[in-house]
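Dropping the sequence and predicted coords here.
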Amino acid sequence: MAKKLYWLVFLLTLRIATFAQGVSKTERIVSLNGTLTEILCDLGLQNQLVGVDITSTYPAAMEKIPKVGHNRNIGAEAVLALRPTVIIGVRSNGSMDLKPEVLQQFKSAGVKTLIFEQETNVAGTKKLITEVAKAFGASAKAVALTRKLDADLARVRKPAKVQKVLFIYARGTGTMMVSGRNTPIEKIVQLAGAQNAFNDFESFKPLTPEALVSGNPDVILLFTSGLESLGGMDGLLKVQGVAQTNAGRNRRVIEMDGQLLTGFSPRLGLAVQELSRKLSQEVSLK
């Protein structure tokens, strides 16, 4: 009787431990967010990824992993076809990328689906790293990652002069938006020692010549892919209103990788370092 009771307690303890950990040691993971993908890779779980969304551009090895679409337009079929045992995504600043009906399809298929809260700030990044690591039984590695993040941020050298930075999200001249308050862009610009050009509206709004002139940024910031979609510097200067700004007159344009700039991933400190360094450079993009 005592022996049976011992095994009953042992199995119950094992079951509780497994539940607390969230997932087992070996899984077939589909990541629907580039930041989560980076975290998993930094935790040493890269080999368990069987599918990722197209924002998962780092590390370079992710190029070889099957893509399931953009995280804001995911279809359940493409994900489930990879036979995942775990699907992970985020709710960023209170907004869910994944459509509710798709999330329900995952649950109906019996696949464990983990949605993590992401806040685009330093504390939120460290919290996300910690929670993902806990879910996958790698909490010890999270400590090293968050310490490195703090060390990277401590190395940031902010420019001597505070500059107004205008971020333009571009997908060709037909789709151009500018960033306002309470955006990941505003937060990383501030971390780099600069000021967002617009603070009279929240989120994003369409770019207009009038807005460019009134904002009159010292620097224009774009994703590398966005600048390329406009035809580079020459194409950007042809956008109505750009040439009339301080940034346009001085050809002060900064381009950065999109996932690095806005992902708020373990590379956040490196992103702030790069932006601060480019803001401090006198030589503009030619």
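Noted; the coordinates are in hand.

CA only for contacts and neighbour counts going forward, please
OK.

Next SSE downstream of the helix or strand residue 89 falls within?
Per DSSP states H and E, residue 89 falls inside strand 86-92. Later in the chain than strand 86-92, the nearest helix or strand by DSSP H and E is strand 95-96.

Over to residue 40. Which of the three states is it?
Of the three states, residue 40 takes helix under DSSP: H, G, I helix; E, B strand; the rest coil.

which residue sits closest to it, ignoring its sequence neighbours?
The shortest distance from residue 40 to any non-neighbouring residue, by C-alpha to C-alpha, 6 or more residues apart in numbering, is to residue 46 (6.2 Å).

Check residue 78 too.
Once flanking residues are discounted, residue 78 sits nearest to residue 68: 5.7 Å by C-alpha to C-alpha, 6+ apart.

before we move on, the earlier item: ok, now how distant is the residue nearest to residue 40 from residue 255?
To residue 255, residue 46 is 28 Å away according to C-alpha to C-alpha, to the nearest Å.

Please apply the same query to residue 180.
18 Å.

For burial, what's the neighbour tally of the residue nearest to residue 78?
Other residues near residue 68 come to 23 when the count uses other C-alpha atoms under 10 Å.

Take this one as well and set it beside the first:
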Amino acid sequence: MGRVLRFNKLPKRIVSLVPSQTELLCDLGLEHQVVGVTKFCVHPGHIKGQSTIVGGTKQIHLDKIRELQPDIILCNKEENTKAIVEACEAICPVHVSDIFTVDDSVELIKQYGALFDRQTKAEELTLAIRKKLDEFNRFIETHPLKKVAYFIWKNPWMVAANNTFINHLLKLNKFENIYGHLARYPCSLTQFKTQLNSINFH
């Protein structure tokens, strides 16, 4: 969104509106600083029992968030709308992640490490991810390419296409996304049926 975030002190009270980022915060040892989460934040399993549920990822309760007096609210471009981000900015600074690749994920971990003074733990996590990714790339290198379709929703049917984190991971796994020529998350059942009927899956 073209904003620069500045803090006069370490942000300690955190509201996370992104399930995967809630889990990351806990991995960084920030579990007890997470005061608000969404109803979809289910990892670790007990997090909803100790943090206030402030809504979902697309519909939030601003009054609940305001009552928590957060120092920072964490959002994501895929999960949350621009309207949500702008509404939350009236409460406190809002950090918005934008993840398309593993490198983006590693960069976010580093940002959180710096932002919440967890640099050592962040470094451990990023090194472990890099090591596992290198191992996996060697493992998958000789595997044959397979064609796949990745459906993410029904009513309406939607698929993950190009310029998405899902498509990036499919490529890493030697899967050819048959909808990779389309943009983002298209939903057209007629188009899907035509495409599927023209593909020989193995």
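Sure thing, it's come through. This structure is a prediction, so every number in the text was calculated from the model and none was measured.

Can you calculate the TM-score here?
Remark: TM-score between the superposed chains equals 0.81 [TM-score structural alignment, normalised by the length of structure 2]; 192 aligned residues with a C-alpha RMSD of 2.7 Å.

got a list of what the equivalent of residue 29 of structure 1 over in structure 2 touches?
Matched to structure 2 by TM-score structural alignment, residue 29 of structure 1 sits across from residue 14. Applying C-alpha atoms under 8 Å, 6 or more residues apart in numbering to residue 14 of structure 2 gives the contacts 33-36, 70-74.

Spatially nearest residue to residue 14 of structure 2 (excluding sequence neighbours)?
Nearest to residue 14 of structure 2 is residue 34, by C-alpha to C-alpha, 6+ apart, at 4.7 Å.

Settle this for me: residue 155 of structure 1 is touching residue 272, isn't it.
No. Between residue 155 of structure 1 and residue 272 there is no contact, the gap being 9.5 Å when judged by C-alpha atoms under 8 Å.

Compare these two and say which is more crowded by neighbours.
Taking neighbours as other C-alpha under 10 Å, residue 155 of structure 1 and residue 272 compare with residue 272 leading, 26 against 12.

can you pull out the strands in the stretch 101-250 of structure 1?
In the stretch 101-250 of structure 1, the segments counted as strands under DSSP state E, counting those that start in this stretch are 112-118, 164-170, 176-179, 195-196, 204-206, 219-223.

Dump these to CSV, plus distance to residue 8 of structure 1 and mean neighbour count.
Formatted as CSV, the strands of the stretch 101-250 of structure 1 follow (distance: least, C-alpha to C-alpha, whole Å; neighbours: other C-alpha atoms under 10 Å):
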stretch, distance to residue 8 of structure 1, mean neighbour count
strand 112-118, 26, 18
strand 164-170, 58, 24
strand 176-179, 58, 20
strand 195-196, 60, 22
strand 204-206, 57, 15
strand 219-223, 57, 23
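
Can I get those in a markdown table including distance to residue 249 of structure 1?
Converted to a markdown table, those look like this (distance: least, C-alpha to C-alpha, whole Å):
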| stretch | distance to residue 249 of structure 1 |
| --- | --- |
| strand 112-118 | 38 |
| strand 164-170 | 14 |
| strand 176-179 | 19 |
| strand 195-196 | 19 |
| strand 204-206 | 22 |
| strand 219-223 | 10 |
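
Quick one: closest of those to residue 213 of structure 1.
Nearest to residue 213 of structure 1 among those is strand 164-170 (11.3 Å), distances taken as C-alpha to C-alpha.

That closest one against structure 2, how far on average?
By mean C-alpha distance after the TM-score superposition for structure 1, the fitted strand 164-170 of structure 1 averages 1.2 Å away from its aligned residues in structure 2.
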